[in-house]
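S.K.: fold the following for me, if possible:
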Amino acid sequence: MQPNERSITDNYDRTDLEETILTAYENAGKDPATLTRDDTAALDEFHIQGRDATRALADLVDLQADDRVLDVGSGVGGPARTLAAEFDCDVTGVDLVEEYCRAATMLTERVGLEDRVTFQHGTALDLPFEDETFDVVWLQHVAVNVEDKARLFEELRRVLRPGGRLAIHEICAGAGGSPQFPVPWATDPSISFLVAPDELTRLLSDAGFDERAWTDTTAESLDWFRGQLERAASRPADASPPVGLNLLMGPETPTKMQNVVHNLEEERIEVVQGVLTAPESD
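M.R.: Down below sits the predicted model:
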């Protein structure tokens, strides 16, 4: 493993995640054998604005049917399944956390998308794929945990075909100072490597990418997080735990969510979506 990768894995890893997820569905009155993508939506899109953000980014990158997509940092597979089911793409997911890969495969099989979506264990800094393999590389809330972003972006460019597109949805450093911890991507600053948006675009340019679209989604992100907290506060005290991101973030979920709201309100973090293109062949 690269430096910090063990700490990153420890931050996200959940023991017996597959069993935890299936038990949570049973407790919520859902038959785990007949799950749908609507059933999994609150759990499987582990990023700001959930499935809406995935759809917006897919539109921004002009995703086409039969595009071959690599989802780097694919988590438990929600975005990959959305791209396959709604945009008719073939998607490969790769993630540093083996437990996530197993859970992603299990959920994909249960919603019947295993013919379009596969997952494997691997690191974003040394992707297990040949050069120029993919039409689109997909990156949502991954660079936050990568210190060597220059190497990350060089590796993403390597596996993209000439003229291929990089779709990126990332959390950036804001002007308001260091973020409060814990947050969903880190319990402390040791594995949080935020850079300002202009530094992010510089690193992407240095790696050879050309910017095609860039959108600041900070305001929408804050509204979404506030809505999540309001819904959590309105749940009856005796209600069963929800089948949602709490299964991935653990017992500190409320604190992590509240800290993200504070960080957004105090301009300690910003959120961006963008599309960049790899250079065409000479």
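
S.K.: hey, let's count contacts and neighbours off CA atoms from now on
M.R.: Noted.

S.K.: same for the helix or strand Ala56 falls within, what does it pack against?
M.R.: Secondary structure assigned from DSSP states H and E places Ala56 in helix 50-60. Contacts defined by 3 or more Cα pairs under 8 Å, 6 or more residues apart in numbering; DSSP states H and E place helix 50-60 against helix 37-44, helix 78-87, strand 160-173, strand 269-277.

S.K.: specify the angle between the next helix-or-strand element following that helix and strand 160-173 in degrees.
M.R.: Later in the chain than helix 50-60, the nearest helix or strand by DSSP H and E is strand 68-72. If you take axes from the mean of the first three to the mean of the last three Cα atoms, to 10 degrees, strand 68-72 sits at 30 degrees to strand 160-173.

S.K.: one more to line up against the first:
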Amino acid sequence: MPGPVSDHYNSIDLLSRIERALGTIDRTPDTVTIEEIAPLEEFHIGARAATAALIPKLELKSSHRALDVGCATGGVSRYAANRYGCAVDGVDLTATFIEAGKTISSWLNLTSKVRLHHRNAAETDFEDDTFDCAWMFHVGMNIEHKGELFSEVKRVVKPGGRFLIYDIMRGRDASTPLRFPMPWASEGSISFVEPVETYEDGLEAAGFAIHSSVPQSDIAGAFFERLAEQTGKKPSAISTATLMGDGAGEKSANLLAAWQAEQIMPTAILAKVPG
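M.R.: Got it, this is the predicted structure:
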């Protein structure tokens, strides 16, 4: 599924760079733990702290089968499977993310619980009512037609199931153009950062009932405070800089500037399939 979005994220040597990054903390694929590799994989504002704070909203059980929309290398998928014992299917457009994610799952002995698929999130190929719940973390910024995505998620989630969105949305200043590159886009043609109302309208049009919609200012504030402290310093190899590759520093600086100018606000929306 080549295209400008997958091209932005693709890196032919990603797994090799991850393996080299492990060496910086004296770990190998045989010895690394799920917590040690988390800072590299949690490719969203707040990283593992955000995951741990937000995933409980889904009320996961060991009997559940969950869908991770835009899973990247599968960090959130593995966290959920390891923490709650559920089965997780992740889908992502970027082939190198999926390939690396499958290998990392094997390192952590989670291949029986986590299955990653190279697929379009708007056309998942799963049967109707397959999943007990779904989530997507920092995905909608790359999707122009969010309603199509929400309709697909609604189709594959069972009645009564929950859908958790955690995305970068427009902040108080919703009109000033963002500066690129950003972590999710090299330039503006593949960036679709929208106000929270766009998400809410799309979810309701797809048939979801919105349970809550909350700006995550505390999670974001703590994250950006740490990011500001790292300005001008070489980032750790065990960080999302490894996923971002060349230009990671500029992408992070532009993201920080957008937050400081109140152009963006990471927001979590919890929706439910009626039934």
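
S.K.: drop the TM-score for these two in here.
M.R.: The TM-score (TM-score structural alignment, normalised by the length of structure 2) is 0.94; 273 aligned residues with a Cα RMSD of 1.7 Å.

S.K.: rewinding a little: of the helices and strands packed on helix 50-60 of structure 1, which is nearest Gly250 of structure 1?
M.R.: Closest approach to Gly250 of structure 1 among those (Cα to Cα): helix 37-44, 12.4 Å.

S.K.: now do that closest one: distance to the chain's middle.
M.R.: Mean-position distance between helix 37-44 of structure 1 and its chain equals 14 Å (Cα atoms, centre = their mean, to the nearest Å).

S.K.: which part of structure 2 matches it?
M.R.: On structure 2, the counterpart of helix 37-44 of structure 1 by TM-score structural alignment is residues 34-41.

S.K.: neighbouring contacts of that stretch?
M.R.: Contact with stretch 34-41 of structure 2 is made by 22, 47-48, 73-75, 78-79, 108, 237-243, as judged by Cα atoms under 8 Å, 6 or more residues apart in numbering.

S.K.: among those, which two are most distant?
M.R.: Pairwise over these, using Cα to Cα, the maximum falls at Leu108 and Ala241, 21.6 Å.

S.K.: which of the two has more neighbours?
M.R.: Ala241 (22 against 16; other Cα atoms under 10 Å).

S.K.: which residue in structure 1 aligns with the more buried one?
M.R.: So Ala241 of structure 2 corresponds to Asn246, using TM-score structural alignment.

S.K.: from what I see, that match and Thr253 are in contact.
M.R.: Yes - counting by Cα atoms under 8 Å, Thr253 is a contact partner of Asn246 of structure 1 at 5.6 Å.

S.K.: dump the residue contacts of the alignment partner in structure 1 of Ala21 of structure 2.
M.R.: Alignment note (TM-score structural alignment): Ala21 of structure 2 maps to Ala24 of structure 1. Shown in contact with Ala24 of structure 1 (Cα under 8 Å, 6+ apart): 241-243.

S.K.: one more: Tyr166 of structure 2?
M.R.: Residues counted as contacts of Tyr166 of structure 2 (Cα under 8 Å, 6+ apart) are 135-138, 266-269.

S.K.: swap in 7 Å and give it another go.
M.R.: Remark: with contacts taken as Cα atoms under 7 Å, 6 or more residues apart in numbering, Tyr166 of structure 2 is in contact with 136-138, 266-269.

S.K.: what lines up with it in structure 1?
M.R.: Checking TM-score structural alignment: Tyr166 of structure 2 goes with His169.

S.K.: now swap in Leu270 of structure 2 and tell me
M.R.: That one, Leu270 of structure 2, aligns with Val275 by TM-score structural alignment.

S.K.: for Gly74 of structure 2, same thing?
M.R.: Matched by TM-score structural alignment, Gly74 of structure 2 corresponds to Gly77 in structure 1.

S.K.: ok, now which ones touch its match?
M.R.: 44, 104.

S.K.: in structure 2, which of the contacts of Ala24 of structure 1 still touch?
M.R.: Retained in structure 2 by both residues aligned by TM-score structural alignment, their matches' Cα atoms under 8 Å are the following of the contacts of Ala24 of structure 1: 242-243.

S.K.: and the contacts of Ala24 of structure 1, which are buried?
M.R.: With burial judged by 16 or more other Cα atoms under 10 Å, the buried subset of these is 242-243.

S.K.: list just the nearest of the contacts of Ala24 of structure 1 to Glu265 of structure 1.
M.R.: Closest to Glu265 of structure 1, out of all of the contacts of Ala24 of structure 1 and judged by Cα to Cα, is Pro242, at 25.9 Å.

S.K.: so the closest one lies in a helix, does it not?
M.R.: No - counting by DSSP: H, G, I helix; E, B strand; the rest coil, one finds Pro242 of structure 1 to be coil, located in no helix.

S.K.: and it, how far is that from Ala33 of structure 1?
M.R.: Noted for Pro242 of structure 1: a distance of 19 Å to Ala33 of structure 1, by Cα to Cα, to the nearest Å.

S.K.: and the strands in the stretch 101-250 of structure 2, which stretches?
M.R.: Applying DSSP state E, counting those that start in this stretch to the stretch 101-250 of structure 2 gives strands spanning 114-118, 131-137, 157-170, 209-215.

S.K.: corresponding residue for Val139 of structure 2 in structure 1?
M.R.: Aligning on TM-score structural alignment places Val139 of structure 2 opposite Val142 in structure 1.

S.K.: make sure that match is actually in contact with Ser74.
M.R.: No - the criterion here is Cα atoms under 7 Å, and Val142 of structure 1 misses it with Ser74 at 9.1 Å.

S.K.: circling back to that earlier point, Throw the strands of the stretch 101-250 of structure 2 into JSON lines and include distance to Glu229 of structure 2, thanks.
M.R.: Shown next, in JSON lines, are the strands of the stretch 101-250 of structure 2 (distance: least, Cα to Cα, whole Å):
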{"stretch": "strand 114-118", "distance to Glu229 of structure 2": "35"}
{"stretch": "strand 131-137", "distance to Glu229 of structure 2": "24"}
{"stretch": "strand 157-170", "distance to Glu229 of structure 2": "21"}
{"stretch": "strand 209-215", "distance to Glu229 of structure 2": "23"}
